[in-house]
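1. structure here, sequence nowhere to be found:
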C-alpha cells in the first residue's frame, strides 16, 4: 500500500529555529579531553589545543550552538578555576563522571575559542547547585562587559581585551536531581534570584534558560510558569528567565543498570527503542500545553537541551565515561526527533543532542589508539537535515493512515516525515523505522511546482551496522534513485530501516 499525503508548499508554518540543531559538550569521559581538546603539545593538527578535524566536521553541519560545561558537571564547576595560566589552575575531582581528576586546562577562554572556530554560539550552564549568585553574575560580567570593571580587567589580564557575545545562559542544570535535589517551588525561587543578578552588559542581551523538567514532570513546568505568568495571560512582562528546559533520553533496557547494548540487539529491541524515541512528541506537546495555559502568545521558549539514546557503555571502557557506539538505529532515533522538533517549532526553540564527541549519542568518535576520527550515522542525519535550519516549516497532511505495528502494549507508527521551505528550495525528510518492510510515499504538491529533485538515503544492510576507524563508511549517505516527481506528485520509495531526504527547487 502507498502512503498518500498532501503538502501545501505555499502555506507557511513556524520558523524552524536553527538552534534546534544544537549540541552539548560536558566534561565527561573523552568529550572534552581527547575529543575536542588534545592539548597544545599534541601531534594531532590543532589550534591552541583544539582538534581541527573535529572542528571542520562540525562546521560542515553549520553547528548553531554548543552547550557547556554540563550537565551534572556544571553544578560542581567553578569558573575561576579554569582561567589564567594553565599550570596555576587548581585540580578538581569530577565526582559525577568517573571520579577522575580534572586539571581545568580547558576552561572559559578555551571554550570560547572553540565556539569561535566552530562559528557556533556558546550556551553556558551556570552553577546553581554548589555555586553562588555572585559567582554566576561575575562570570556574565567577565565574558560580556566592555570598558573598565573588575571582571573586565581580570579578563584583559588573562589575554582577552574585548568581551565575547554570549546570549544563552542556563540557570543551573537538572535542579530536581544532580543540580541540587530541589523541589520545584524552591528551584523556582532560585531561578528568579539568579536570573535577577545575571545582567545584560552593553548590547549583549541574555537569554536565560531555567532548569526545567525531567521527562513527564508537568508539575515542574507549571510551577516555573506560575512565576512569570498567569492563566490565560497574553503577555509576559519583565521576567528573570526566558525559556524552560526539558530533558528526555531514549532508554529502553529493563533497568538503569542494564540499558541494553548499543550494537548487539534484535528487532524487538529496535522497535522498543523507536517507541521510546517517538515518545518525545508526547512530552514536547505536553509541556507546551502547560506553557500555553500561562503564555498563550508563546513568548517563553521550550528548550530540549539534553536528548538522545543512552545504552550500556562499550565493553572494556570506563563505566563513568558513557562511551557507546552509534548505529543506524541511533540515526533513526535522531531523524524521528527532528520531525517532532519541526512540528513543534512554534514553542520549541532549541535542542541539544547529548553529546557531541565520544559520549552517548555522539556525532563524532575519536580513537585514542590511532587518533582516527569517525563520523557516526547520527552525524549524517544532521548533515542531511541541515537545510531545515531557519527554514519555514510546512505541514504534511495525510490522506491515508501511516503504517503501525504493535510494540508490547503500545503501537508504533513506522513512517515519519516533515518538510520545510527556504531560499526557493523544498526539503522533505522521511524515515522508515520498519526493520523488515519497505514503504512507498506519494505526496501531492500544492501551491508550487518542484523541479531538479535530488535525493539522498542513509541505510545499511542491518540496523546494528556502525562506522569504525577500519570501516568509516559502512553507514553513510548516498544518492537515492527511488524518488520521482511528476505532475505535481512526489513519489518516494523508502527501503526498510532507512532515512531519506529530498530537495527540489521551487
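-> Yep, it's here. Remember, predicted model here, so these are calculated numbers, not experimental data.

2. from now on I want contacts and neighbour counts done on CA atoms only, so please keep to that.
-> Fine.

3. helix, strand or coil: sort out residue 499 for me.
-> Assigned with DSSP: H, G, I helix; E, B strand; the rest coil, residue 499 falls in the strand class.

4. nearest residue to it in space, please, no chain neighbours.
-> Closest residue to residue 499 apart from its sequence neighbours, by C-alpha to C-alpha, 6 or more residues apart in numbering: residue 431 at 4.5 Å.

5. am I right that the one you found is in contact with residue 413?
-> No. Look at residue 431 against residue 413 with C-alpha atoms under 8 Å: they stay out of range, at 10.6 Å.

6. what segments of the protein are helices?
-> For the chain, helices defined by DSSP state H occupy the ranges 52-59, 108-118, 133-144, 150-157, 184-197, 218-226, 267-294, 328-343, 377-384.

7. quick one, which of those helices is nearest to residue 362?
-> For residue 362, the closest of those is helix 377-384, at 7.3 Å, according to C-alpha to C-alpha.

8. would you point out which residue is most central in the chain?
-> What sits nearest the mean C-alpha location of the chain, by C-alpha atoms, centre = their mean, is residue 352, with 1.9 Å.

9. and stretch 310-320, how far out from the chain middle?
-> Offset of stretch 310-320 from its chain centre (C-alpha atoms, centre = their mean, to the nearest Å): 21 Å.

10. got it, and stretch 499-506?
-> Here the centre of stretch 499-506 is set off from its chain's centre by 23 Å, with C-alpha atoms, centre = their mean.

11. which other residues reach it?
-> Residues from elsewhere that reach stretch 499-506 (C-alpha atoms under 8 Å, 6 or more residues apart in numbering): 332, 335, 381, 384-385, 424-432, 448-459, 480, 483, 494.

12. pasting the second one now:
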C-alpha cells in the first residue's frame, strides 16, 4: 500500500485513500482480559500408526539414543516447545484400551489388534507407567482418556485408584510392585471419546446418563483430583454441549468440569477425498483457510448454549482434537494417517491460535492432532532421523502466549483475500501481556499472493518498536524433509516506530510474532 501512494502523487493525481487504508490493529493494554490457558498448546499422543511406536517410543534396548525407551531427540525437541499437556491413549483407541494390559513386565503384556488404526498388533509396550515417564520428562500435565465404550465404571474407577492412591490398597500396592512408589499426578481425565461416533454411536441423552453413572464412581484423593471432561460434539453440532451443561448438575458425588469438542480442517470438506498435503492448487489453499476459520463460529455457537445453561462459566470448552486432515502421504498404511506438513499448516495453526485466544473465557484447552508422525504433527521421524515441521515452529513462536493475559484487540480496514467466489479476511491478529511483562502481538497473513501493511496502535504504552520472528516461504507447500530439514524455519523480524507510529509489513502467507519494545 505504501509503495502505491508515492506513485500516485508523482503522477499528480488526487485520490481518497479511505478504501485503501492500511489494516489497523488497536490494542488496549489498560484493559486485561481472560488468561490464555497454557493448555491451549496441548499435544496428543494416540496409539495410532507411528505416532508413538517408532515415532517417539523406541524401547530401552534401541540403538537410537533414548531415556526409558523414549527417544532423546524427539523428547528434547518437545521440551524446547514447552509442551504443557499430553493427551493419551486416544482418541478412538481409548475406548478399546484396557489399562491392566499395559502394566507389569513388558514381555508379559498381551498383544491385541488395533482395530481402529491399521489393524496392526498393539503389544502394549507403552502403558500407564511409560506414559507418565514421558510427561514427567517433558514437565507436562497428564490428560488420560478413560474407556467408556468397552469398559465399565469399575475398570475406570480402579485405573484412577491405581494411578492416584497413596494408600495401602491392593491397587496402590500393585503400582508400587510395578516400580512406582508415589502416585502419578493425573491432571485431566476424560470419560470416553467421541461418544457420537467411534466411542459408541450414542445420542447426547444416552451419553449424559452414562457420564453421570461413571463420574459418580471416579473418586480420588483431594490432592490428586483430576478435572473431569465429558465427551462433547463436533463441527456445527451444539446439542452435546447444550444437553450436558443443562442436565449434569454437579453435587457432592458428581462433577463435570469441561466438555470436549472436535473439529478437523479438510481442504475439500469431504472425508472420502480430503485433499493433498503437498502440490495442491491455490483453490485448496483457499478452501483450507475457509474451512479452518469455521472454528470461530463453531465456538461461538457452543458458547451461546453453554452461557445459557452455565452463566457462571464453571464448565470449560475443550477443543481437544483439531488440525488439518489430508489424504495419506506416499505409500504409508492409510490407517497410520501420516501426512506431510507445509507452510499451509503453519498458517492454519496461527489462525486457530488467534481464535482460541479470542475465546479464552471458555476455551481453556485445545489439543492438536497429533504430536509425532500423525496428521498435523510437530515432528516427523524415519528410523533415526527427525525433522521439525512448520507447525512445530509456529507452536514455538507462540510460547509467550502460554499463561499470558489476553488484551482487547480491534481490527479495522482488513483487506479480503478473494479467489473465485470464496473470500476471507487476509489478516488475523491477537495480543496479550505475557508473564515476562511484555506485550506480544501475533499476526497471520493468509493471503498467499500479497504482503500487507498493518498499523499498530497500543493504548496505554509508548512503543519504540517490535522484535520477534516471521515464518514464511516462497511456495505455498514449502516443507521440511529429512534431506532438507531447514527448508522453512523462522527468521528474525523487527521494526522501529517512526514519529510515534508503528507499521509492520507482513509478507504473503506468513505468521509473525513480536514483542513490543
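-> The structure has been received and is ready for your questions. Keep in mind that what you see is a predicted model, and the values were worked out from it rather than measured.

13. can you calculate the TM-score here?
-> In this superposition the chains share a TM-score of 0.96, using TM-score structural alignment, normalised by the length of structure 1; 495 aligned residues with a C-alpha RMSD of 1.3 Å.

14. and residue 431 and residue 413 of structure 1? which has more neighbours close in?
-> When neighbours are counted by other C-alpha atoms under 10 Å, residue 431 of structure 1 and residue 413 differ, and residue 431 comes out ahead with 27 against 17.

15. what do we get in structure 2 for that one?
-> For residue 431 of structure 1, the aligned residue in structure 2 is residue 444 (criterion: TM-score structural alignment).

16. got it, and residue 27 of structure 1?
-> Aligned counterpart of residue 27 of structure 1 in structure 2: residue 47 (TM-score structural alignment).

17. I'd assumed residue 92 was in contact with that match.
-> No. Using C-alpha under 8 Å, residue 47 of structure 2 is not in contact with residue 92, being 9.2 Å away.

18. picking up where we left off before, how close does the aligned partner of the residue nearest to the centre of structure 1 in structure 2 get to residue 382 of structure 2?
-> By TM-score structural alignment, residue 352 of structure 1 lines up with residue 367 in structure 2. Between residue 367 of structure 2 and residue 382 of structure 2 the distance is 24 Å, computed by C-alpha to C-alpha, to the nearest Å.

19. which other residues reach stretch 416-434 of structure 1?
-> Outside stretch 416-434 of structure 1, the residues that touch it by C-alpha under 8 Å, 6+ apart are 9, 271, 274, 332, 335-336, 339, 342-343, 385, 387-388, 390-396, 414-415, 438-439, 450, 494-506.

20. hmm, which of these are the buried ones?
-> The neighbour count (16 or more other C-alpha atoms under 10 Å) marks 9, 271, 274, 332, 335-336, 339, 342-343, 385, 387-388, 390-396, 414-415, 439, 450, 494-506 as buried among those.

21. from residue 301 of structure 1, how far off is residue 355 of structure 1?
-> Counting by C-alpha to C-alpha, the separation of residue 355 of structure 1 from residue 301 of structure 1 is 22 Å.

22. dump the residue contacts of residue 126 of structure 1.
-> Residue 126 of structure 1 neighbours (C-alpha under 8 Å, 6+ apart): 74, 75, 136, 169, 170, 171, 172, 173.

23. of the residues you listed, closest to residue 363 of structure 1?
-> Using C-alpha to C-alpha, residue 74 comes nearest to residue 363 of structure 1 of the contacts of residue 126 of structure 1, at 21.5 Å.

24. any idea how many residues pack against that closest one?
-> The number of residues packed near residue 74 of structure 1 is 27, by other C-alpha under 10 Å.

25. next one: residue 467 of structure 2
-> Using other C-alpha under 10 Å, residue 467 of structure 2 has 17 neighbouring residues.

26. quick one: what's aligned to it in structure 1?
-> Using TM-score structural alignment as the criterion, residue 467 of structure 2 maps onto residue 454 of structure 1.

27. distance of that match relative to residue 504 of structure 1?
-> 6 Å.

28. excluding chain neighbours, what is closest to the counterpart of residue 275 of structure 1 in structure 2?
-> Using TM-score structural alignment as the criterion, residue 275 of structure 1 maps onto residue 290 of structure 2. Using C-alpha to C-alpha, 6+ apart and skipping residues adjacent in sequence, the residue nearest residue 290 of structure 2 is residue 424, 6.7 Å away.
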